[in-house]
Every structure is written in structure tokens, then in C-alpha cells.
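> this one's sequence-less:
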């Protein structure tokens, strides 16, 4: 007897028992990156393995999420109220806690293909079990590593009288992984697909909508709807903003955009906002930065500095919070159709998205052989789906019925054509899509915005597989290469790196001692895609320097023992000092361009290394306009705009209070100074012991519960906070 799917469970432990009964005690659990993990089920299966050493559990996933933790009483006082406010109700992942505490049982292995940057640099288990893979290969590699259980968090909704699920935050690899499980099930293999319903997860449309029967078991109960993990926005400093401004000049009106999460992504979005909403001010900032003088050629050839009249369309692996701000600002307004015939007409400007339906629309489709002269069932369904024919019509035995006598829809017959155009046309073409994305993760208010959107608005976002967003190949069920090329015109794929070598090769994910910082994710995919699309470009944003205490190092380096993006895929590098156009250039041209955007404290040393290697003429000198690349210059230029309330620390808001922003920055700087030299902070601490508490320090001390210290430890902590605030110029 065929088993009905899915079986519903209200108890995670009973679900775990069901899974073990189905697949046995060798369990390889595959879960998606980031938000879409079924935390209660993951914890239940982990606890089963912890209690029973005969169970061999391997967890294959990426970016397991955890709220911040503290290692001292002072850190606790700062972080605990924040954790309670932002992450209250989030269910921690037990396996991740064990990994962090180095308490993972010997019968449990955790392998990830992407980490939070720097999160596991010194964790032996995670470094040894890291799996390096392109994002587009992740579902395949999880399959090849023996996945027999898949787990996914889903949203639930009744559509047209039928209960449906949405993969929501993680269509990225889940669609393909669960399709694989379905195929394995047909082959008679012992597999289980598990879903967990979460009412807080936005119900997203497009390819994300699936039938519940793709799951064998579903976990759902009122007390299992946990708070979604909130990823706080990062602060954006002057360096980030300058990089974002340069990157914003590379984006053409009417083009396509991909950006990532973090301060640099927010900086680009803010740059695009002021470009569109305060264009005169935007161009004045660019003038002050000498953008046209130094980089005008690539800006005018590749990008632009005007407002967005046609708008931008998004094709990205990650739907980041910044995209919604660009949408609200009227920038993400170029919409596309997931239909090659209509999109071709849109590109040719013969029709427009959501235009009034006219007979010409059908005639244009017939002219390009998109429909038959004598409409077939397939033609009829297509025309009705996109609003070209009105709803309520029926098609039977080759004839259309509009409530009257059925007729053959033959465009070569004038009477039939007249009747079709007179009584069967819809009002307007279906709404288009402004975003294709694979996954999302963001702050709590980001999820609120998605949940509060109308259904029509959410339908304009197609959550889909990374096989769709991250590559052009048509070897998947989501889209053809032809359609992707039509949609992704003038694409700009913008990501971030750690270092760039003078060869143009980029380091983004690891160190030369083989330790993994994060993972390649989809970066290689987008770099390769930028080379594959005729009018596309790819840019990698790199802060020109990094600092450890007083020691400053260049992120533009002669060479390095690890590579993420090879030199033959070099394209555009953006630092806070400008734009280096590397594509198709000779090595000496590449070196010269990179030196132009290098911090001037390191230019001469790098130039000499290049000369020693005979990669640039011995007589070459860095042009004078590029020899003033100092952070102080950028501070002075953007500083005057900050005084006019531009370039705020958090352009799109923050979960931190004003006091927390000040305290956090002050304590971080104090910690860095103390790490450099503990003796350097002693005089200041001694001074604080005999100094009264200034009135302006009161709100900060109240936030840290140190306004009325009682114990000796509290009194010392109070003095530390006061010294940190004083050193940071806050009191």
C-alpha cells in the first residue's frame, strides 16, 4: 500500500525516532545554508546521536547561525540585553553549541561549505571538515556525500483551496536537494525528507512554492514556531562608503545587479540611493573625489552617474536587506518576465511589462512564431497565464468558449480573429518580476517588511535555485540560457574580497596556511558569469588596508599563497581609492592600475617588487594624481557631508541603541589598545580611580548596569568603561 505523504508530527523526538526507523543508524543529514534549517528537528536528531553512540550522524550544511556569546563579565553586561532583545525566541542549534565548546561526540561530524567570516579559524573540527565547493555544486556534493535525510524550514499557505509550502528563505540548494531525495525514493533507497513549518517565515513565491508531498514528514505545532535568526546590520565607515560610491558608478540604468550582505553591500545601496534621489549632491561628492578625472573612462564606458529612469532588475544569490531599500527608493523597478517570448519583445521595446493588452500583442507573438496561427492548448494556457487572454475562458477540442458558441481560434481566419480580439482579450499583461534570488537572511525588520508586503508584491520576487541565479547553463528545470541572457542585460555582479595580488588574482575565502575564513560560496560563479555575458562586468571590492593595533598592512599584495579567483578571470577591482579595470589587460597594465588604487604608504614598495620581477618597466612611476591615497584625505572629503547628516554609521537602521553604538565602539578600540600593550592602559585606569564620574557618562553606565557599582569587580569595570569612553572622545 502506498504511503501518503507527508506524515505530520508535533513532537521533534518522535519525528527523530521515525527518521531513525526509516533510514537506520547511519544518518547523513543535509540542510541548507543559513536561515532555513529545521532547528527543532536538527536538535532532536543530534540529541539521539549524543545519547546513542551506535548512531553515526553526519551533518552537511553551511552557515549555521548563532547569537553572540561573551567571555567576560563586561562583555556579558553589554551583550546579554542585546541578545535578549534581538534573538529572544530563537532556538539555538545544539550541534553548533557543541562545536563551539569542542564537545562534539565522536560519532557526530559537522561539515560545512561556508562559514561566517572568521567564525571557525581556530576550530580544529570545522577546519578539518570544511568542504570547498561552488554554491552551484553544493546540492550535488551533499548528495555525493551520502545524504539520506534532508531537513528544511518552510512557510505554509492555502492557495486556491490547496495547502502549499514555500521554501521561502532557502530555495537556493533545497529545491535541488529535495528533488534528488525524491528520485532516490523512487529508486527504492532509504531516504527521508523532513520539513518544519514556521509561521514567522515569509511565504515567498516563484520556484519556492512546492507541494507538501515532496516531504515524507512534517513537524508542526504551536510551540515550535521559533523566532527567525536576526542578522544585525554592520556599521558603515568612511572607507566602506567610498568603496560603495565608486562601485555605484559602475551600474547602468536599465541593467542588472547582484550584491552581497554586509557593510560594503549597504554602502553600494546607499550610494545608489543618493545617486537617484540626490543626484546633484552625488555628483558633487564624485567631483570632490576626482572620480571623473581619474576614472572617467570606465565610469562612462561601463556605468553612469545619472538617475535611474528605467530602473534595475536583481539577479542575485542573496536577497539582502539593501535590495528592499533600493526597491522602496524606486530603483529596483526594471521588471522581467519568466517567459522567453515576452522578454524578447520587452527587450526590443515592442511591449512593456504590465501594459494594456491590445491585439498587437498577439500579432507580435505570432510574428515571432511564439504561438501558432491556430492556437493550441499550450498557446491558450500561455496567453491566459500572462493576462493576454482573460480569465473565465475555456479551451476544449481546439476551440475557445467565451460563454457563447465555441470557436476555433485561427489567426488566419478574419472572423475568428475578430471575435478573439473583441471578446477574449485580457485587460493588462501580468505583473513582472524585479528580483530572482536564491536565499535571504537579514535583521528582524527585514523579515517584517517581507511579511507585510501584499501578496502581489511578494509575487514579484522569484525565490529560486542557485542553479538559476548563479549560472547561465540551462541544465536545470528553472530557466533557459536564452531567457537568462535576455533578462540579465548590462549585469553588474559585485562582491567582496580580502586581498588582491598584483597579478589581479583575488583572495576572498582563506589564508595561505590553508585555514578557511569563510568559503567561496557563489563568488566564482558570478565572476565567471560576468565574463560569459557580453555586456556584463564583475567587480570585487577590497579595502586597501587592514590594521591590527597600530600595525597597518596592505591588502594589495605582490603575491599570496592562496587564491579564490584566478588571474585569468580578473575583471574590476574597487578599493576606497578608486577603480582598477583589469579585464583583457597585460600584466604591466594590471599592475599599474592596481597601484593607482593602493594606499600610498605601500605603493612604492609594491612597485619595486614588480620592477625586480621585471613585470613593469624599471622607469615606470606612479602618476601624480594617484600618489595621495591616504585615509585622511577621504575623511576630509566625506567628513563635510557627514556634518550634513549624510553617510550615517547605519544607513538603513540598526538594532543597537545610541548608547550601545557608542559603548561598543569605545570598548572595541580599548580592547585593541590593551591587546597591543597592557601597560599602555594602566596610567589611564589609575587616573580614573581618582576621577569623579562625569554627568555625560551616566546613560552609558546605566546601560552597563555600572552606574552604582557595589563590588570591587563592578568598580573596576566602571573605570574601564569610563576610560574607554574617554579615549574614544565620547566623554
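Yep, that arrived. Being a predicted model, the structure only gives us computed values, none of them experimental. Numbers count the residues shown, from 1 in each chain.
> For the rest of this, base every contact and every neighbour count on C-alpha atoms.
OK.
> Go through the helix ranked longest in the chain and flag the buried ones.
Longest helix in the chain by number of residues (criterion: DSSP state H): helix 658-676. For helix 658-676, burial by neighbour count (16 or more other CA atoms under 10 Å) applies to 660, 662, 663, 664, 666, 667, 669, 670, 671, 673.
> Let me know the closest of those to residue 700.
residue 663 (6.8 Å; CA to CA).
> how close does that closest one get to residue 699?
When distance is defined by CA to CA, to the nearest Å, residue 663 is 10 Å away from residue 699.
> cool, and residue 414?
From residue 414 over to residue 699 (counting by CA to CA), the distance is 81 Å.
> the more surrounded of those two?
residue 699 (15 against 10; other CA atoms under 10 Å).
> What is the three-state secondary structure of that one?
Three-state call for residue 699 (DSSP: H, G, I helix; E, B strand; the rest coil): helix.
> Give me the nearest residue to it, chain neighbours excluded.
Using CA to CA, 6 or more residues apart in numbering and skipping the chain neighbours, the partner closest in space to residue 699 is residue 659 (7.0 Å).
> how about the one you found, what does it touch?
If a contact means CA atoms under 8 Å, 6 or more residues apart in numbering, then residue 659 has 699, 700, 703 as its contacts.
> Which one of the residues you listed is nearest to residue 110?
Closest to residue 110, out of all of these and judged by CA to CA, is residue 703, at 37.9 Å.
> State the number of residues packed around that closest one.
Neighbour tally, residue 703, other CA under 10 Å: 16.
> Tell me the spacing between the nearest residue in space to it that is not next to it in sequence and residue 700.
Residue nearest to residue 703 in three dimensions, not counting chain neighbours: residue 659, with 7.3 Å by CA to CA, 6+ apart. Note on residue 659: its distance to residue 700, by CA to CA, is 6 Å.
> isn't residue 595 right up against residue 607?
Yes. Counting by CA atoms under 8 Å, residue 595 does reach residue 607; the two are 7.4 Å apart.
> so who does residue 57 touch?
Here residue 57 is in contact with 25, 26, 27, 28, 29, 46, 49, 107, 108, 109 (criterion: CA under 8 Å, 6+ apart).
> Sorry, slip of the keys, the one I care about is residue 723.
Here residue 723 is in contact with 684, 685, 688 (criterion: CA under 8 Å, 6+ apart).
> Wasn't it part of a helix?
Yes. Under three-state DSSP, residue 723 falls within a helix.
> roughly how far apart are it and residue 543?
Taking CA to CA, one finds residue 723 at 30 Å from residue 543.
> cool, residue 684 as well?
In terms of CA to CA, residue 684 sits 32 Å off from residue 543.
> Between the two, which has more neighbouring residues?
residue 543 (24 against 17).
> Checking the more buried one next. Helix, strand or coil?
Per three-state DSSP, residue 543 ends up coil.
> residue contacts, the nearest residue to it once chain neighbours are set aside?
Distances taken as CA to CA, 6+ apart place residue 575 nearest to residue 543, at 5.4 Å, with adjacent residues excluded. Residue 575 is in contact with 243, 541, 542, 543, 544, 597, 598, counting by CA under 8 Å, 6+ apart.
> Presented hereafter is structure B, for comparison with structure A:
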């Protein structure tokens, strides 16, 4: 059968495609931008009709534009939802359900680079629904913005149902699936979710400027999500010969490529290529991704594996946190008594960057939260430890930076108090004495 005939034979409506998913299925949806809206809506209709029971849906950073139907609070009793990393939709649903009897979205705590193994080996996911680019002349679809865990699931023998969207960029790298491996395909043209960059304030800019001074020309960058990493990118415009090896490709990193600051000429792994595992942002980012040979997407078990990250000399990772305790441990996922995000890839890059020759791992945060009423540097964490104190390298606030490596607990506490907001330093000093750190 020719490639075109295979395509035609597997093409169907979204309703017919989701009808192939049996009761008790373990389904995973594409991450973020690749969460397929037509398939999600049809899946929600099937669940509401009682035609799909005892199923589990795994998702990560599900955007409301695509996922609201299947993640609607009223479906919680009919399909179990498990998040691999909470986004705004999960947070909003959990807030809505607080105090009620409907089930919250569960969280699977797992480092990003281990998610493919968790899905295929420990959970045994049997169905992947995801958005892909149109097929190329050789019968391959690109996973586009989201290779991450999707490629491993697609190659595991799971049922592969794809939503072919002309708006999804065709991306190069290890991110292709062949039409012969597809169970069903649905054509659906829709704009990709737009995730605007958060506005930056003076504190973000101050932190960005501090971090930029630590970046050498020729360094290899990983930037996390948020205003602080964006501020770092803006402060790096005077640098040269930078490289990119990052889980997330963001508009801030793309601006460095377009300005010639990033050319990947000094990279020791994947030289000449900007490497990422997922991308999200605005329409210009998606257009920049399309058929761009200077960019490569690779699966997250490669991009985020600490021993792979460490093969890039002068690796510099920048991630944000919600709290740092006086010993240097970081809670980056839990706030106000609720799950806020997830484990993600922070620890992957903390460990990988520090293991790199000349590498630095940086965790940044504002010194305060809640309009200055709460210190982010605290005696004890209010949530789980996302990055253990044994792994933390450099902590940055708008008041400076503190290197945790080689410091005793007392030395760490003093260094962190010095970069806390001045309004909280006396209280933190007393707390350190109560903890018997001094």
C-alpha cells in the first residue's frame, strides 16, 4: 500500500477515532501545545455518554483552549485525570473544587526525564493522542512542538491517534513518527495555543542582570519558564557564541538566536544545533520552528538526562523556585497548601549543569511574595523538596547571589540571609538560631 493510500485508510472523524479507545484505557495526551483539541472534545463527549469507562488520562501543562472539555470538573467522577505537571487549568479546577466532593486532578511526582519510562514501563499507557504536523513526502509526521515523552509512547506499541494540524510546525531532529505506525488520524486545522510571556518587573530585571554576569561567552543555556528566565535572556544580548540545550524552547531563547547571540558554535554536544524537547510561546515562535534545520527536537529522556546534559561544557541552567530554606533546599511546586506545578525538569538540569565542565546551576526567585508580605527564603519549606540541599548550587535574588557548594549549614544560612529581603533578615537570623544552625 502506498503512503498516500495508508494516509487515506487511516483518516477518519474525531468521533470515530476516539471510539477505537476501549474501556479501561490508559491514555496520555500530548504535552501543552500538542494537546489535541478535536480529539479531546470527542473524548469528552464519549465519556459523558457513558461509552468510555474506567479510563485514566495523563496530561502535562494542559492548555485550557485544547483541554477544557476533557478536564472539565464535572467529568472527574467518570474519567480519572493524572497530571504530570500542573498548569493553570489544573490549578483553576482544584481551586473550584476546594471543599467539594468531586475529585481533584491527581499529580504523578516524577522527574521530567523519567516520564517516558514511567508511562511505558511502570504505568503501561496504551493510547497516545497528540497533535502532529502534516505528513512529509516520505510518510513521516513531525511531533512539532512536543517530542518530550510522546516519541517514547509512540514507539512503545501503544495505540497512536494523531490530530494532523497544518498550524503545527514541521520540526527536525529525533521527533518523527511514520504513518504506518499510526492507528488513526484526524485532520483538524486550528490555531495553536498562544502562551504569552509574563510581564517583567524591576525585580525580574535585577535578577536577570545578576545572572547575566555569570554567563561566559560560549556557554550553553537552559532556561526554565517565567519572567525571570525571560529577563536573563534579555540581559544576554551583549554575549556571543552561546549555545542552547534546553527542555523548553521559549520566545526569549529564540530572540537570542535571531540576534546572533546564539550560534551553537562552542557546543560540545550537538554542535551547531539548538536542542530542545518542547516549545511553547507565541505565533512567531511557531513560525520560527517550522522547517528550521538549525533547531532539533529530541525526546526528553535524552535532552533532560543529567549525564547527557553534562556533556555540554560550560552548561548554565536557570530555573525558578517558590521557596528556599536556610539549608538551601528548594520547594518549586507547592504553594498556599496546594500543588502549584510539578517536579518537572528542574532537578534534571540542576544535576546535569553542575556535572558539566565549567557548568553552573542557578535557581532564582524574588526575595518576597504576596506583595512583599512573605519571605521566599524561609526557615522550613512549606511543601515538598524539589531540589535537595545537597544538589543546590547557586541561589539568586534581587539582592545578590549565594553559592551553596562547599558551605556548611551555618555558612549557607548566613549567605542566604544576606540575599533575603532586609525586612526579614532579623527574623531569619532568629530562626537560624532556633534551628541550631548557628
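It's in. On a predicted model such as this, the values are computed, not experimentally measured, just so you know.
> about what we covered before: now that we have the contacts of residue 57 of the first structure, which of them are buried?
By 16+ other CA under 10 Å, the contacts of residue 57 of the first structure give 25, 26, 27, 28, 29, 46, 49, 108, 109 as buried.
> so the last one sits in a helix?
To tie it back to what came earlier, the one meant is residue 109 of the first structure. No. If the criterion is three-state DSSP, then residue 109 of the first structure is strand and not within a helix.
> mind checking what it lines up with in the second structure?
For residue 109 of the first structure, the aligned residue in the second structure is residue 80 (criterion: TM-score structural alignment).
> I'd say that match and residue 53 touch.
No. Contact between residue 80 of the second structure and residue 53 fails when scored by CA under 8 Å: they sit 9.5 Å apart.
> can you give me the strands in the stretch 1-150 of the second structure?
26-29, 55-60, 79-85, 106-107, 127-132, 140-142 (DSSP state E, counting those that start in this stretch).
> Could you work out which of those strands reaches nearest to residue 404 of the second structure?
Nearest to residue 404 of the second structure, of the strands of the stretch 1-150 of the second structure and by CA to CA, is strand 79-85 at 27.3 Å.
> So what touches the closest one?
47, 53-61, 71, 90, 105-110, 341-344.
> cool, and stretch 355-364 of the second structure?
207, 228, 306-307, 309-321, 349-351, 353-354, 392-397.
> buried sites along that stretch?
Under 16+ other CA under 10 Å, the buried positions of stretch 355-364 of the second structure are 355, 356, 359, 360, 361, 362, 363, 364.
> will you turn the residues you listed into CSV that also has distance to residue 160 of the second structure and secondary structure?
What follows is these, written out as CSV (distance: CA to CA, whole Å; DSSP: H, G, I helix; E, B strand; the rest coil):
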residue, distance to residue 160 of the second structure, secondary structure
355, 37, helix
356, 37, coil
359, 39, coil
360, 39, strand
361, 37, strand
362, 38, strand
363, 37, strand
364, 39, strand
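> which one in the first structure is aligned with residue 346 of the second structure?
So, by TM-score structural alignment, residue 346 of the second structure is matched to residue 523.
> What is the burial count for its match?
There are 26 residues near residue 523 of the first structure, going by other CA under 10 Å.
> Residue 166 of the second structure matches what in the first structure?
Here residue 166 of the second structure is matched to residue 199 in the first structure, going by TM-score structural alignment.
> ugh, typo on my part, it should be residue 300 of the second structure
Using TM-score structural alignment, residue 300 of the second structure sits opposite residue 466 in the first structure.
> Could you do residue 213 of the second structure as well?
Aligned partner of residue 213 of the second structure by TM-score structural alignment: residue 249.
> on that earlier part again, any idea which of the contacts of residue 659 of the first structure is closest to residue 678 of the first structure?
For the contacts of residue 659 of the first structure, the nearest to residue 678 of the first structure is residue 700 (23.7 Å; CA to CA).
> Compute the number of surrounding residues for that closest one.
For residue 700 of the first structure, the neighbour count with other CA under 10 Å is 19.
> Next: residue 149 of the second structure.
The burial count for residue 149 of the second structure: 27, using other CA under 10 Å.
> from what I can see it touches residue 298, true?
No. Using CA under 8 Å as the test, residue 149 of the second structure is too far from residue 298 to be in contact (9.7 Å).
> the helices in the stretch 501-650 of the first structure, which residues?
For the stretch 501-650 of the first structure, the helices defined by DSSP state H, counting those that start in this stretch occupy 523-532, 587-596, 600-612, 631-642.
> need these in a markdown table with distance to residue 361 of the first structure, can you?
Shown next, in a markdown table, are these (distance: least, CA to CA, whole Å):
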| stretch | distance to residue 361 of the first structure |
| --- | --- |
| helix 523-532 | 32 |
| helix 587-596 | 49 |
| helix 600-612 | 58 |
| helix 631-642 | 49 |
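> Out of those, which is closest to residue 345 of the first structure?
helix 523-532 (22.8 Å).
> got a list of what the closest residue to residue 171 of the second structure other than its chain neighbours touches?
Residue nearest to residue 171 of the second structure in three dimensions, not counting chain neighbours: residue 144, with 5.1 Å by CA to CA, 6+ apart. By CA under 8 Å, 6+ apart, the contact set of residue 144 of the second structure is 34, 132, 133, 168, 169, 170, 171, 175.
> mind redoing it with 7 Å?
132, 133, 168, 169, 170, 171 (CA atoms under 7 Å, 6 or more residues apart in numbering).
> Which residue comes closest to the fourth one once chain neighbours are left out?
Same thing as residue 169 of the second structure. residue 290 (4.4 Å).
> give me the number of residues near residue 192 of the first structure?
Quick note: residue 192 of the first structure (other CA under 10 Å) scores 26 neighbours.
> Neighbours of the closest residue to it other than its chain neighbours, how many?
Spatially, and ignoring its direct neighbours in sequence, residue 192 of the first structure is nearest to residue 149 (4.9 Å; CA to CA, 6+ apart). As a burial measure, residue 149 of the first structure scores 23 neighbours (other CA under 10 Å).
> Map residue 149 of the first structure onto the second structure.
Using TM-score structural alignment, residue 149 of the first structure pairs with residue 127 in the second structure.
> repeat for residue 449 of the first structure
Match for residue 449 of the first structure (TM-score structural alignment): residue 288.
> With residue 60 of the first structure instead?
Checking TM-score structural alignment: residue 60 of the first structure goes with residue 58.
> Show the contacting residues for that match.
27, 28, 29, 81, 82, 83, 84.
> overlap between those residues and the first structure?
Retained in the first structure: 27, 28, 29, 81, 82, 83, out of these (criterion both residues aligned by TM-score structural alignment, their matches' CA atoms under 7 Å).
> If any of those are buried, give me the PyMOL selection for them.
Those of those that count as buried under 16+ other CA under 10 Å are selected in PyMOL with:
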select buried, resi 27+28+29+81+82+83
